[in-house]
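Q: this is a predicted model, with the sequence first.
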Amino acid sequence: MTLYSLLIAPVVDYGFMRRALVASLALALGSGPIGVLLMLRRMSLVGDAMAHAVLPGAAIGFLIAGGLSLPIMGLGGLVAGLSVALLSGLVSRTTALNEDASFASLYLTSLALGVLIVSLRGSNIDLLHVLFGTILAIDSVALYLVAGIASLTVLTLAAVYRPLVAECFDPGFLRAVGGRGPLYHLLFMFLVVINLVAGFQALGTLMSVGMMMLPAAVAQLWARTLPAMFAIAVSTAIVSGYFGLIASFHLGFASGPTIILTASLIYVGSLLLAPSGALRRLFPRPHLAA
């Protein structure tokens, strides 16, 4: 088997592979920077909670459409995710619960409710598609939606980069200078939700957060400046998407989990080899070495 037939021919010969590759590239561009900001805000588990929070809306969209209509399910997921984000913020501000505790409570409820709704009207195959995605079956409408979300994310980050970073590292300073920190926090949560909806279109509710957090973790191990973290996170997500799709094509594995496992392998390698990795800490260089 030649290198061409192994790595390039599947994408050239099959339209569904090309659509899946474009979807994974779009997800990488949008989810990579969002994952870095989530990790720097110490909100990694909030991202996971939000990924599960979209499930009831996607399940209701499944019932309305009478099947796996990704745009309708994505719209339902967007409404459900934003509702949970707003509700968790309201709970944290009106009760003694912290925001992460309210997120945890709401996401467990959302996950159970979503699975129940799909189970009532769908088959086990439908439930698996909702939970784990169907990136190889993504159609043009869903592809336009994913690409549109990625474009909106990149443009929004470019427009509000400075206040988002300030709110990330020192929200107290932003409040002191009248920087409307809560508004930027809500805007950031909106970006998180729409990127999870985009990830849901391709990877399902259980896998979508993987394209955010694993590349972000890799970036934090290799870089110390924010632009470099963004670049490494996006590059890691792109590599994971491409080689995950190629591996799933040749090995017959499910595509979504294979993409996430590819990112996991990069993460494990980074844990060992990165400047902030385990090997460098176990075997430090001499202090005066060049």
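A: Received it, and whenever you're ready, just let me know what you need.

Q: every contact and neighbour count from this point should use C-alpha atoms.
A: Fine.

Q: which helices and strands does the strand or helix carrying residue 46 pack with?
A: Take DSSP states H and E as the rule and residue 46 turns out to sit in helix 44-53. For helix 44-53, the elements it packs on are helix 15-40, helix 70-94, helix 99-121, helix 181-207, judged by 3 or more CA pairs under 8 Å, 6 or more residues apart in numbering; DSSP states H and E.

Q: tilt between it and helix 99-121?
A: Here helix 44-53 points in a direction 20 degrees away from that of helix 99-121 (axes from the mean of the first three to the mean of the last three CA atoms, to 10 degrees).

Q: which neighbouring elements make contact with whatever helix or strand comes next after helix 44-53?
A: Downstream of helix 44-53, the next assigned helix or strand under DSSP H and E is helix 55-65. Under the contact definition 3+ CA pairs under 8 Å, 6+ apart, helix 55-65 sits against helix 70-94, helix 99-121.

Q: next, the one to line up against it:
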Amino acid sequence: MSALYDGLIAPFAEFGFMQRALGGAILLSLSACPVGVFLMLRRMSLTGDAMAHAILPGAAIGFLFYGLAIVPMTLGGLVAGVVVALGAGFVSRLTVQKEDASMAAFYLISLALGVLIVSLRGSNVDLMHVLFGTVLALNDEALTLIGIITGTTLVTLAIFWRALVAECLDPLFLRSVSRLGPPVHFVFLGLVVLNLVGGFQALGTLLAVGLMMLPAAAARFWTSRVMPMVLLAIVIGLVSCVGGLLMSYHASLASGPSIILVAGAIYILSTLAGPRGILGSRIRPQRHRTA
């Protein structure tokens, strides 16, 4: 019993930085994982990765003038993400290039520009902080920001839930019966940017999308219904955060990559053991044949 306490509970009970890291991780899971499910269902998973890199120049500009202050970097990242999203949509609508190609182009430019800006003033340590985050260094200001983002996301999802589900399943039908199609699309992109900015505080620009997409992708192998998929993605996100933080604490590993690796392990397990995974899809036809 003592070993169980020392291994699972003591790190969070005895250290304030672990408590703040856990609080931030829980808030991010509640917020980012549902957004990841809708990204996946809309076949926009790589768009989330591109948007994660798109916020880097804005965050880097905030860092250039104010250092690692949370508010300037957050506002800069938010503005940069919105600019890239609108720019990619603008190019795709006025040229022959598809939105995914224009998003990839903007993402590559943004990544290079952001790294260059950070390197103008910061050290390699600062660059690592911006790219990979420091979840164990979350302070009250960062937790407040992530909490606001989580609340905004959950309220917005509740308001636009039916429209978001309809657009995932049949966007042409939604446009034929309602004018909500284009506005919902941009509202959703706004939620993506907002959650990536929140994740940036804890996991950095390169890993923020991991907590958004891996739990969602893992949940897809266990259910085909949207609401259970969202709830399961949140649970997987929470387990990944707790497991990653404990692994980081006991093995003295980087916390952000540890969280994403635990989520990746759950994803691989789901691809094998989930009812809609490799083994499940092989067993099901055999049952039909024996019946």
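A: Structure's in. What do you need? Quick caveat, the model's predicted, so the values are computed rather than measured.

Q: will you turn the helices and strands packed on helix 44-53 of the first structure into CSV that also has mean neighbour count and distance to residue 149 of the first structure?
A: Formatted as CSV, these follow (neighbours: other CA atoms under 10 Å; distance: least, CA to CA, whole Å):
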stretch, mean neighbour count, distance to residue 149 of the first structure
helix 15-40, 24, 7
helix 70-94, 20, 11
helix 99-121, 18, 23
helix 181-207, 24, 7
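
Q: just send those back as CSV, with distance to residue 223 of the first structure too.
A: What follows is these, written out as CSV (distance: least, CA to CA, whole Å):
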stretch, distance to residue 223 of the first structure
helix 15-40, 11
helix 70-94, 30
helix 99-121, 27
helix 181-207, 22
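
Q: could you say which one of these comes nearest to residue 136 of the first structure?
A: Proximity to residue 136 of the first structure, assessed across these by CA to CA, is greatest for helix 15-40 (5.5 Å).

Q: quick check, distance from the closest one to the centre of its chain.
A: 8 Å (CA atoms, centre = their mean, to the nearest Å).

Q: so which elements touch that helix?
A: Using 3+ CA pairs under 8 Å, 6+ apart: helix 15-40 of the first structure touches helix 9-13, helix 44-53, helix 140-159, helix 161-169, helix 181-207, helix 210-222, helix 226-251.

Q: what's the average distance of that helix to the second structure?
A: By mean CA distance after the TM-score superposition for the first structure, the fitted helix 15-40 of the first structure averages 0.4 Å away from its aligned residues in the second structure.

Q: angle of that helix against helix 210-222?
A: Using the same axes, to 10 degrees: helix 15-40 of the first structure against helix 210-222 is 50 degrees.

Q: which part of the second structure matches helix 15-40 of the first structure?
A: Under TM-score structural alignment, helix 15-40 of the first structure corresponds to residues 16-41 of the second structure.

Q: and stretch 80-87 of the first structure, by the same measure?
A: Aligned by TM-score structural alignment, stretch 80-87 of the first structure falls on residues 80-87 of the second structure.

Q: contacting residues around the matching stretch?
A: For stretch 80-87 of the second structure, contacts defined as CA atoms under 8 Å, 6 or more residues apart in numbering pick out 51-52, 54-59, 103, 106-107, 189-190, 193.

Q: same check on stretch 278-290 of the first structure?
A: 271, 272, 273, 274.

Q: of all the residues you listed, which comes closest to residue 262 of the first structure?
A: So of the contacts of stretch 278-290 of the first structure, ranked by how close each gets to residue 262 of the first structure (CA to CA), first place is residue 271, at 14.3 Å.

Q: helix/strand/coil for that closest one?
A: At residue 271 of the first structure the chain is in helix, as set by DSSP: H, G, I helix; E, B strand; the rest coil.

Q: what about it, how many residues nearby?
A: Here the number of neighbours of residue 271 of the first structure (other CA atoms under 10 Å) works out to 19.

Q: what residue of the second structure matches up with it?
A: So residue 271 of the first structure corresponds to residue 271, using TM-score structural alignment.

Q: and that match, how close does it get to residue 214 of the second structure?
A: 12 Å (CA to CA, to the nearest Å).

Q: shared neighbours, those two?
A: In contact with both residue 271 of the second structure and residue 214: no residue, using CA under 8 Å, 6+ apart.

Q: as a markdown table, the contacts of stretch 80-87 of the second structure with distance to residue 279 of the second structure would be great.
A: Output for the contacts of stretch 80-87 of the second structure, formatted as a markdown table (distance: CA to CA, whole Å):
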| residue | distance to residue 279 of the second structure |
| --- | --- |
| 51 | 34 |
| 52 | 33 |
| 54 | 37 |
| 55 | 39 |
| 56 | 40 |
| 57 | 43 |
| 58 | 44 |
| 59 | 43 |
| 103 | 35 |
| 106 | 39 |
| 107 | 36 |
| 189 | 35 |
| 190 | 37 |
| 193 | 36 |
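
Q: and of those, the nearest to residue 146 of the second structure?
A: residue 193 (12.9 Å).

Q: what's the spacing between the closest residue to that closest one other than its chain neighbours and residue 191 of the second structure?
A: In space, and not counting its chain neighbours, residue 193 of the second structure is closest to residue 81: 5.8 Å by CA to CA, 6 or more residues apart in numbering. Going from residue 81 of the second structure to residue 191 of the second structure by CA to CA gives 11 Å.

Q: for residue 96 of the second structure, same thing?
A: 27 Å.

Q: residue 140 of the second structure now?
A: From residue 140 of the second structure to residue 191 of the second structure the distance is 22 Å (CA to CA).

Q: again with residue 214 of the second structure
A: On the measure of CA to CA, residue 214 of the second structure and residue 191 of the second structure end up 18 Å apart.
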